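**Student:** predicted model and sequence below, questions to follow.
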Amino acid sequence: MLVINNSSDLVLSDSKGHTLWTAAAMNSTITGGDGAYAVLLDSGNLVLRLPNGTITWQSFDHPTDTVLPNMKFLVTYKAQVAERLVAWKGPDDPSTGEFSLSGDPNSNFQIIIWHGTRKYRRNIALDAVKVNFGAYGSNTTSIMFETAVITEDEFYGMFTTSDGSPYVRVTLDYMGIVWIRHWNSESSSWTVYPQNSESTGDCARYASCGSFGYCDSTSATPRCQCLDGFEPDGSSSSRGCRRKQELICGDGNHFVNLPGMKVPDDFLHIRNRSFDECATECSRNCSCTAYTYANLTGDGTMGNLSKCLLWTGELVDTGRVTGGQNLYLRLADVPTDVLG
């Protein structure tokens, strides 16, 4: 039974009157006296309103495994994880499953799919972007747009659909895959598309290509490869890679630009740097193995959000993706005797 009690809280009870869930349990403070009422909006948002129309609680602020159009999914707020998607336990079991999706507690612009407490897949958003995913279905002009917004205080994602679009929702399933589900009115069923299709191969699971290896998801068959200047550390690059020429501090080194990359994990974020200052920051530090740079100033975001990222030691969970970043990798200069 779902009721609004005398304290204007939305309460779900079982047949014996035991409270199973309340809006108040979701850290909602509800004031305003009698007359509160619940409304399911056309957007799919369940809201609790006071008589004056003020919304005191809404389901969009408490996602389960689903994101709907125009629903602001707050990834991080002031460098803290804000919201989390939690997958079902199984295809027909809505209890809490093993996979979840949230912001990275160690970074304010990464999204992680977790398998329990372990990182399973990782996406990084260095830019505020708007991506056209294209048309779904053969007889529709439905277009879906996804926007990632990064400011000094928050990082959130939202997607919208074109006018006249059928119903669309994004879900995290019990296998840890994010799906776009598009309603087919002819068959009265959901047509599904994997949103992270480039991550369905085994090589794109977190750190699956080992140190200094990367997963090339732009190829027809995604597979592990070694970064430039590296070779397989053993019989396969899926076990990681090693340098062909070791670095010597103070000796001749150079940086090679690797375009279109999903940059590695475990970086150090240096704020308020120009590109040249970022490059200098890495080149003067013997432990710095790579850097990347993104400048969001002027993109409608707040403040100076230049992103100078530095890496020390090994590089893990790197990839080649469509629309990736420039990754500047430190390599040793080839000895003249090798050049001949």
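**Tutor:** Thanks, I have it.

**Student:** drop to CA atoms for contacts and neighbour counts, all remaining ones
**Tutor:** Fine.

**Student:** mind listing the strands in the stretch 151-300 of the chain by residue range?
**Tutor:** Secondary structure of the stretch 151-300 of the chain, counting by DSSP state E, counting those that start in this stretch: strands at 154-161, 168-172, 178-184, 189-194, 213-216, 223-226, 230-232, 241-243, 253-262, 268-270, 288-294.

**Student:** contact partners of the longest one?
**Tutor:** It stands for strand 253-262. Strand 253-262 is contacted from outside by 123-124, 247, 290, 318-333, using Cα atoms under 8 Å, 6 or more residues apart in numbering.

**Student:** are any of those buried, and if so which?
**Tutor:** Buried residues within the contacts of strand 253-262, counting neighbours by 16 or more other Cα atoms under 10 Å: 123-124, 247, 290, 318-321, 324-332.

**Student:** another structure for you, compare them:
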Amino acid sequence: MAILPYVIVVLKMLLFSRLSSAIDTISKSQPLQDDGRTTLVSKDGTFELGFFSPGSSKNRYIGIWYKNIQPRAVVWVANREIPVKDNSGMLTINTEGHLGLLDRNETIIWVANSSTKALTPIVQLLGSGNLILRDEKDQNPQNYLWQSFDYPSDTILPGMKLGWDLRTGLNRRIIAWKNWDDPSPGDFTGQLMVHDFPEVVVWKGRTKYLRSGPWDGQQFSGTSLATDGSPFVSVLVSNKYEVYYTFNTKIESFLARSVFNQSTYTVELIWKKDDQRWKNWSISPKDNCDTYNLCGPNGNCVIGGAPICQCLRGFTPKSPNNWDALDWSEGCVRSESWSCKVKNKDGFLKMTGLKLPETTHTWVDASMTLEECKAKCIENCSCTAYSNSDTVSSRGCAIWFGALIDIREVSLNADLDLYIRLAASETAEVRDGGRNNTKVIVVLATIVFAFVIVIIFLCIYKTRRKYREGNDVEESKRDMEIPFYNYVVIVTATNNFSIDKKLGQGGFGPVYKGTLADGQEIAVKRLSKTSHQGMKEFKNEVILCFKLQHQNLVKVLGCCIKGEEKMLIYEYMSNKSLDSWIFGSITQRNTLDWSKRFQIICGIVRGLLYLHQDSRLKIIHRDLKASNVLLDNEMNPKISDFGLARIFGGGQIEENTNKVVGTYGYMAPEYAYNGIFSIKSDVFSFGILLLETVSGMKSRGLSYPNQCLNLIGHVWRLWKESMPLKLIDACLEDSFIVSEALRCIHISLLCVQHHPDDRPNMASVVMMLSNESDLPQPKEPAFLLERSPGRQESAQNNHISSSINEMSFTELDAR
């Protein structure tokens, strides 16, 4: 495009006064200059457009962000790939009616081409966050000449479309920033895949990383969020003209955005205007099972399963040896071939609550009933499964061909059924033929007998429960010797457990912020009714937490019991959890300088030492991680969430459990593989947490240099190559104390030794941190995912049962 039209505009600009900072439009005669003062502001004051420099970068970009929200939350960037190198940038409309960005030399940095011209074009920033080019006299959205909503950056706003315009071939997709300082396109891309059964897929380069599951009529099937009570309305539109996903908010006081970045991938956030803060609504990936095709073809990922990957019924591991070694990539194969078209030979297994398989090879007919869908599948020997394509109307037919890829359990999708084709021997109970009459009689008799027993049991139980309920709370008060809060007081304090009061969500239930009548702020852990924690277990946890009084442990203020409702009341931690700082924005990570990080490390050590040695009870936490370390208003660390903690008696050294619970990336090997835990299990977790605090890197889930698949492998490689200081968080620059940083890295490697006996106890860690004495040399640590040549590693049958016990108050801050 010729430069001359822009030069003409530059000359015209000299004849007009500068823009007012309160307007929402620019015209040919009024361009927007990078003068540090002038911006466009939407009429409702929600969004602002102007020049900015992200993070510590000096490059200049044109972007849109939420006005008056700090830190700045950028939602769109025009010139992502080509920044302006100084403050000479100018956003203008040329004589041909195109919107463009020029630099000092009138070089075109970025241009928004439009196929249609207008007599009097203007650019306007709308209250939706959409930047539009239109004719000054035409406000019809159908006639916009160009709009930023058609070219997303890393954020989807309410009303914005993610998907395709089939008439023009326009693909509206989101691409993560390269990093916090650089908005240029990174490795991760999210887009709607236009199959017969649309779904969103996240790519890392050219590799599939994450999949939403197909749209089931009200949400994507891989979503574990209940639609009831959600502040969002989600819609998928699919017709001959376009296929796209969009969402809006139900509550006017909420702002929302769906962000895509290099550390958390996709995140939906909500912000209450009178509360001045962002909060997580949903995060993907939320656990290991969200990893694309983790369990291979025909495998099902089950959080809490042992192992986490399980073959679907009627299938067996393709490579049993690899499967037992926790390598599930080859997946599963059929244990018996089906007959295909032979009457009454093949059957279907109904599975409920799944993320439906990948839809690359599917066929969909929206008008079919489920029975017609089944008949269609039986007719085709390549059909492996079928389902309704719309759970809202219970109609529509979706048929899968070939292997079933990337399945996982999603507990809240109870209305979503998948019918998997199996041989008759595997699905005798669902054959079309009748059953043997004798078997029917035996089964019915058994059912009737069991029913009678259940009725008798329920009558006895109901009578006893009715007696107990009246005395339960008072008895608990006497037994537990802990302050009890009135249920009405807690409901009032949390505004009836309002969504805008929600701080986090874990495996044991949600956590809410509350304010008592006297102004005291509290955190309320509301135990989920599905957490399987009875009154006895609840009492044990309350008593345990209440007896543990230390400056580096979160203080339990009391509890509340009302019928089936059980709640723990904690002191409120205003600075949330450690992970939100060390993995947060550049601003937050810069704020957490070395002295604060070292102070936090020492505080965690003191808290663990108290649990292991100084308290009346020897406590093993079993779930120490960054999200379970909370920070008060002076950034003092406090260990939280003792839902998985265990008490050791007298001289007890270790214990074995058949159910391994905790968080991937922090588990000691003897615990993850064999279920053996001790104080040294916590020491291992502390070692991981220490590495994360020093480096600002997550223990797992990211890619590290030199093909290391986790943080330990990365650190060990740097240690062996005598370059440990490369591990230090770049945000710390030269502000850290070298000797302290090196000692922390050294101690962390000692804490993550493979054998528990090689790890120090917390008393030794205190000594190591507080003096300059020589430290023993670490051996090769545990959980190196890159194996040495010729070395065999075996895993026991007692595999990991991962927990999503996230009693954290984590917030993801805006950019």
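**Tutor:** Received, thanks. Note that the structure is a prediction, hence the values are computed from the model and not measured.

**Student:** next, the TM-score between them, please.
**Tutor:** With the length set by TM-score structural alignment, normalised by the length of the first structure, the two chains reach a TM-score of 0.80; 315 aligned residues with a Cα RMSD of 3.2 Å.

**Student:** hmm, back to that, of the contacts of strand 253-262 of the first structure, which belong to helices?
**Tutor:** When the contacts of strand 253-262 of the first structure are checked against helices using DSSP state H, none is located there.

**Student:** for T96 of the first structure, which three-state class applies?
**Tutor:** For T96 of the first structure, the assignment made with DSSP: H, G, I helix; E, B strand; the rest coil gives strand.

**Student:** what residue in the second structure is paired with it?
**Tutor:** Using TM-score structural alignment as the criterion, the counterpart of T96 of the first structure in the second structure is P185.

**Student:** what about that match, neighbour count?
**Tutor:** P185 of the second structure has 17 neighbouring residues, counting by other Cα atoms under 10 Å.

**Student:** these two touch, right, it and R173?
**Tutor:** No. The criterion here is Cα atoms under 8 Å, and P185 of the second structure misses it with R173 at 11.6 Å.

**Student:** against the first structure, where does the helix or strand harbouring Y461 of the second structure fall?
**Tutor:** Y461 of the second structure belongs to helix 437-480 when assigned by DSSP states H and E. Helix 437-480 of the second structure lines up with nothing in the first structure when matched by TM-score structural alignment.

**Student:** for stretch 124-131 of the second structure, same thing?
**Tutor:** By TM-score structural alignment, stretch 124-131 of the second structure lines up with residues 39-46 in the first structure.

**Student:** mind checking the end-to-end distance for the matching stretch?
**Tutor:** This stretch, stretch 39-46 of the first structure, spans 6 Å end to end (Cα to Cα, to the nearest Å).

**Student:** tell me the buried residues in that stretch?
**Tutor:** Quick answer for stretch 39-46 of the first structure (16+ other Cα under 10 Å): N45.

**Student:** next one: stretch 260-274 of the second structure
**Tutor:** Buried, per 16+ other Cα under 10 Å, within stretch 260-274 of the second structure: 260-262, 264-272.

**Student:** again, but for stretch 153-173 of the second structure
**Tutor:** Neighbour counts using 16+ other Cα under 10 Å place 153-165, 171-173 of stretch 153-173 of the second structure among the buried residues.

**Student:** show me those that map onto helices.
**Tutor:** Secondary structure assignment by DSSP H places none of these in helices.

**Student:** of those residues, which is the nearest to K250 of the second structure?
**Tutor:** In terms of Cα to Cα, no member of these lies closer to K250 of the second structure than P158, at 10.5 Å.

**Student:** that closest one -> the first structure?
**Tutor:** Alignment note: P158 of the second structure maps to P69 in the first structure; criterion TM-score structural alignment.
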